[in-house]
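K.L.:
Next come a sequence and a model predicted from it.
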Amino acid sequence: MAPAPMPRARAPRVEHHVQFWSASVLLVAAMGLVVMPRPALAQARPPVPVTISAPVAADVPIYQSGIGTVQAFNTVKIQSQVDGQLQKIAFVEGQKVKAGDLLAVVDPSLFQAALDQAIGKTQQDQASLANAETMLNRDQQLGARDFASQQTVDTQYSTVQQLKAQILQDNAAVSRARSQLAYTQITSPIDGRTGFRLVDVGNIVHPSDVSGIVVVTQTQPISVISTLAEEALPAVRAAQKAGPVPVIALDKAGQKLADGTLALVDNEISAQSGTIQLKSTFANADEALWPGQYVQIQVLTDTIRTALTVPSTALQRGPDGMFVYVIDAGEVAASRPVRAGQISGGTAVIEAGLAAGERVVTSGQYRLAPGLKVETTSAAAGGGGASTPPAE
């Protein structure tokens, strides 16, 4: 008979006990983390570095913004008023000119001759009139003594009246000839700046020429034609009733170019675009505005007195609307819903939800959550407190 198999010895279960107790410890630790209060969790993290600022009460201007194009205050195409050869150009292209400055000269010789002829004809007729008046006086004396007939006296009287009428015509001819001669001296009718010369010396110019000699544009003052949304019209009309309405012109980058005033609101709203056109006037002393330039326009329609303001970077948008992070005395962050008004120029008006003296986070919010402890760095309070455009 074969010997009976020996029974196998059991291996110790130490490894299984170690694995079991390790899993139990991890489970208990995880449960501890789950039930650990959030403040305790916050205390376990290092403070979040943030920048803070305090709300500031300030007067905040309310602007209606639009886009516009700079337009010369006056534009004049300089043309000759008489036919003739262009004898002289008296300006330099791009030159600033005053009203009355000489710009060009048309050959005046023919017009001077016409004036001299008209003056000579006037003097001739004046001499004839003097002679006729002498003869009339003589005939009247002879007629009084019956040495001349009444018909002779009447005929001479008629001659005198005809010569007087002729002298009136002569004077008109002299005035016309003098005007024609003056037209050969072409002057600027306005203060402005010349453009490109459109004709050269030696050419024959005519009043009917389409191009003219040069175009003069007035840039001081200067105008801006702009558009606003039709919803802004009530605010603009109300501002007009209160007095002159300030207007600011900005370049494409938002840098201030000039200050002006509102001159005109168009008499109708465009049905196609739903906008209203405005015309503003700027002194433009430094000529920062140039005809044809694209600008942004801000029309000051109101000012909110002692409004509570914060830097616009403090505002965060959540599922329930706008909110800010407020830091309490213990340097712990809390989320606070707010109602924001105008946001402009890096500043936001807070209509509800904050009080003066509280501290709000202006940067570093991406790592922040309610209940977390923070390490604060102060910034300029309220961002200046005024929603003004960028300074020059």
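P.N.:
Now that the structure is in, tell me what you want to look at.
K.L.:
switch to C-alpha atoms for all contacts and neighbour counts from now on
P.N.:
OK.
K.L.:
For the stretch 51-200 of the chain, which segments count as helices?
P.N.:
109-144, 150-183 (DSSP state H, counting those that start in this stretch).
K.L.:
take a look at this one as well, against the first:
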Amino acid sequence: MVLITAVAVIGGAGLAVWYVGDTTAPAQAALPPPAVPVVAGTVESGNVPVYLRGMGTVVAYNNVIVQSQITGQIIKIAFIQGQTVKKGDLLAEIDPRPYQAQLDQAVATRDRDQAQLLNARADLNRYTALQQKGFATTQLVATQNAQSNQLQAQVKYDEGVIAQARTNLSYTRLTAPIDGVTGVRQVDQGNIITPSSANGLVDIAQIQPASLFFFLPQTDFVEIQQQMATGPLTVLAYSQDDKVKLDTGKLDLIDNQIVQTTGTIRLRASFPNAKRTLWPGELLNVRLLLDTRQGGLTIAGSAVQQGPQGSFVWVIGSDGTVQTRPIEVAQIDDGIALIDSGLQAGEKVVVDGQYRLQPGASIQELTGQAARGAQLQSSIEQEIP
């Protein structure tokens, strides 16, 4: 800047004196913007499981309603509701007296018919001997032989009646047909139970092993089928909040048709359920282990950002500045992103603090307690509307 000053008057005439001076101050150098504090992470390489996720419902491996095959009064209940039972355990007993009486009658009838059969055979032997000597007619022998055969058939019929009576008597003991857990008892002691009772005595559910039905998009069908051809696929069951792993099982069924209304395929997995963490009717998250990618590249899922052109990350250069780079993400599972393309192993990316970054900005990497504090603060700010 140039400053011009005019002063002084000498005598009567004015004499202007001009002083010209350069008052331009030296320009102050512009300060670089401060480094942005961020939390950084490294692109890792390793074996990465590839999962397909879905929702599923636990069902009993086998489910049986214990029905009575005869009509009678329940005189004994031998189980507690919710009890674990083994195959063959007594559950209830029906009054056996009417059926014991039927068995006794059938046995008595058979014994009578057997006695008559023995007598008829003895007469047949005598008549046959007399016929040979000419003292008995052929008609008499034939009639006795027919009577003997008739009584023999009657005894055989009696044996069938006895077998039926014994079977009915055995039905007075209601036993568990499978291993499992009993549900709510439907009939109390003293009541009459019949074969037509819709709810039977009790429901028994086999939960060890347990089954789980779940659905996945039909677009995954071909890949699942191809992987099943190489061996059984592992299925993981997680709690509904997806935080607790409950059990590990195997995929054993792909349904024989696509559900057209939803465009999904139904699958079934079996779990040993040794700790009984799976219960019939329970709604769970399911992860089907489709493959394990060898040498897969992974970063923290928080490093992945979304822009108009898709997914990208902030990559930290060797000079401490950042630039955006587009990437392709295969999956994000348990906070870890599997990268298909766009990064190389060993590169550094920003995993927290991206909201203050601009291309070319210098960064300050936070570590240790400072990094944990920055991540906590970032999560709090994201929760505040």
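P.N.:
Okay, I see it. The shown structure was predicted, so the numbers you read here are calculated from the model rather than taken from an experiment.
K.L.:
Next, the TM-score between them, please.
P.N.:
The TM-score (TM-score structural alignment, normalised by the length of structure 2) is 0.85; 347 aligned residues with a Cα RMSD of 2.2 Å.
K.L.:
Can you tell me the number of residues neighbouring the one in structure 2 that sits across from residue 368 of structure 1 in the alignment?
P.N.:
The equivalent of residue 368 of structure 1 in structure 2 is residue 357 (alignment by TM-score structural alignment). Number of residues near residue 357 of structure 2 (other Cα atoms under 10 Å) recorded here: 20.
K.L.:
Who are the contact partners of residue 357 of structure 2?
P.N.:
Residues near residue 357 of structure 2 by Cα atoms under 8 Å, 6 or more residues apart in numbering: 36, 322.
K.L.:
which one is residue 147 of structure 2 nearest to, not counting chain neighbours?
P.N.:
Sequence neighbours aside, residue 120 is the residue nearest to residue 147 of structure 2 in space, at 6.9 Å (criterion: Cα to Cα, 6 or more residues apart in numbering).
K.L.:
circling back to that earlier point, do you know which of the helices of the stretch 51-200 of structure 1 lies nearest residue 49 of structure 1?
P.N.:
Comparison of those against residue 49 of structure 1 by Cα to Cα identifies helix 150-183 as nearest, at 78.2 Å.
K.L.:
Please give me every residue in contact with the nearest residue to residue 366 of structure 2 once chain neighbours are set aside.
P.N.:
Nearest non-adjacent residue to residue 366 of structure 2, counting by Cα to Cα, 6+ apart: residue 39, 5.3 Å away. Listed by Cα under 8 Å, 6+ apart, the contact set of residue 39 of structure 2 reads 350-353, 365-367, 371, 374-375.
K.L.:
Let's check: the centremost residue of structure 1 is which one?
P.N.:
Nearest to the geometric centre of structure 1 sits residue 249, at 3.6 Å (Cα atoms, centre = their mean).
K.L.:
With structure 2 overlaid, how far apart is the helix or strand that contains that residue on average?
P.N.:
Element membership of residue 249 of structure 1 [criterion: DSSP states H and E] is strand 246-250. Once fitted to structure 2, strand 246-250 of structure 1 is off its aligned match by 1.2 Å on average (mean Cα distance after the TM-score superposition for structure 1).
K.L.:
which residues in structure 2 does that strand align to?
P.N.:
The alignment of strand 246-250 of structure 1 onto structure 2 (TM-score structural alignment) spans residues 234-238.
K.L.:
do the same with stretch 84-94 of structure 1
P.N.:
Going by TM-score structural alignment, stretch 84-94 of structure 1 sits over residues 72-82 in structure 2.
K.L.:
show me what contacts the residue nearest to the residue nearest to the centre of structure 1 when sequence neighbours are not counted?
P.N.:
Closest residue to residue 249 of structure 1 apart from its sequence neighbours, by Cα to Cα, 6+ apart: residue 297 at 4.8 Å. Shown in contact with residue 297 of structure 1 (Cα under 8 Å, 6+ apart): 65-68, 226, 247-250.
K.L.:
how does it look with 10 Å?
P.N.:
Each residue near residue 297 of structure 1 by Cα atoms under 10 Å, 6 or more residues apart in numbering is listed here: 63-69, 224-228, 247-251, 254, 256, 278, 280.
K.L.:
The residue nearest to the centre of structure 1 reaches residue 63, doesn't it?
P.N.:
No - the pair residue 249 of structure 1 and residue 63 does not pass the contact test of Cα atoms under 10 Å, sitting 11.9 Å apart.
K.L.:
re the thing from before, which strands or helices does the strand holding residue 249 of structure 1 pack on?
P.N.:
Counting contacts by 3 or more Cα pairs under 10 Å, 6 or more residues apart in numbering; DSSP states H and E, strand 246-250 of structure 1 packs against strand 56-78, strand 256-269, strand 275-282, strand 294-311.
K.L.:
what's the closest of those strands to residue 194 of structure 1?
P.N.:
Of those, nearest to residue 194 of structure 1 by Cα to Cα is strand 56-78, at 9.7 Å.
K.L.:
With structure 2 overlaid, how far apart is that closest one on average?
P.N.:
Overlaying structure 2 shows strand 56-78 of structure 1 at a mean distance of 1.4 Å from the equivalent residues (mean Cα distance after the TM-score superposition for structure 1).
K.L.:
Relative to residue 372 of structure 1, how far out is residue 61 of structure 1?
P.N.:
Counting by Cα to Cα, to the nearest Å, the separation of residue 61 of structure 1 from residue 372 of structure 1 is 36 Å.
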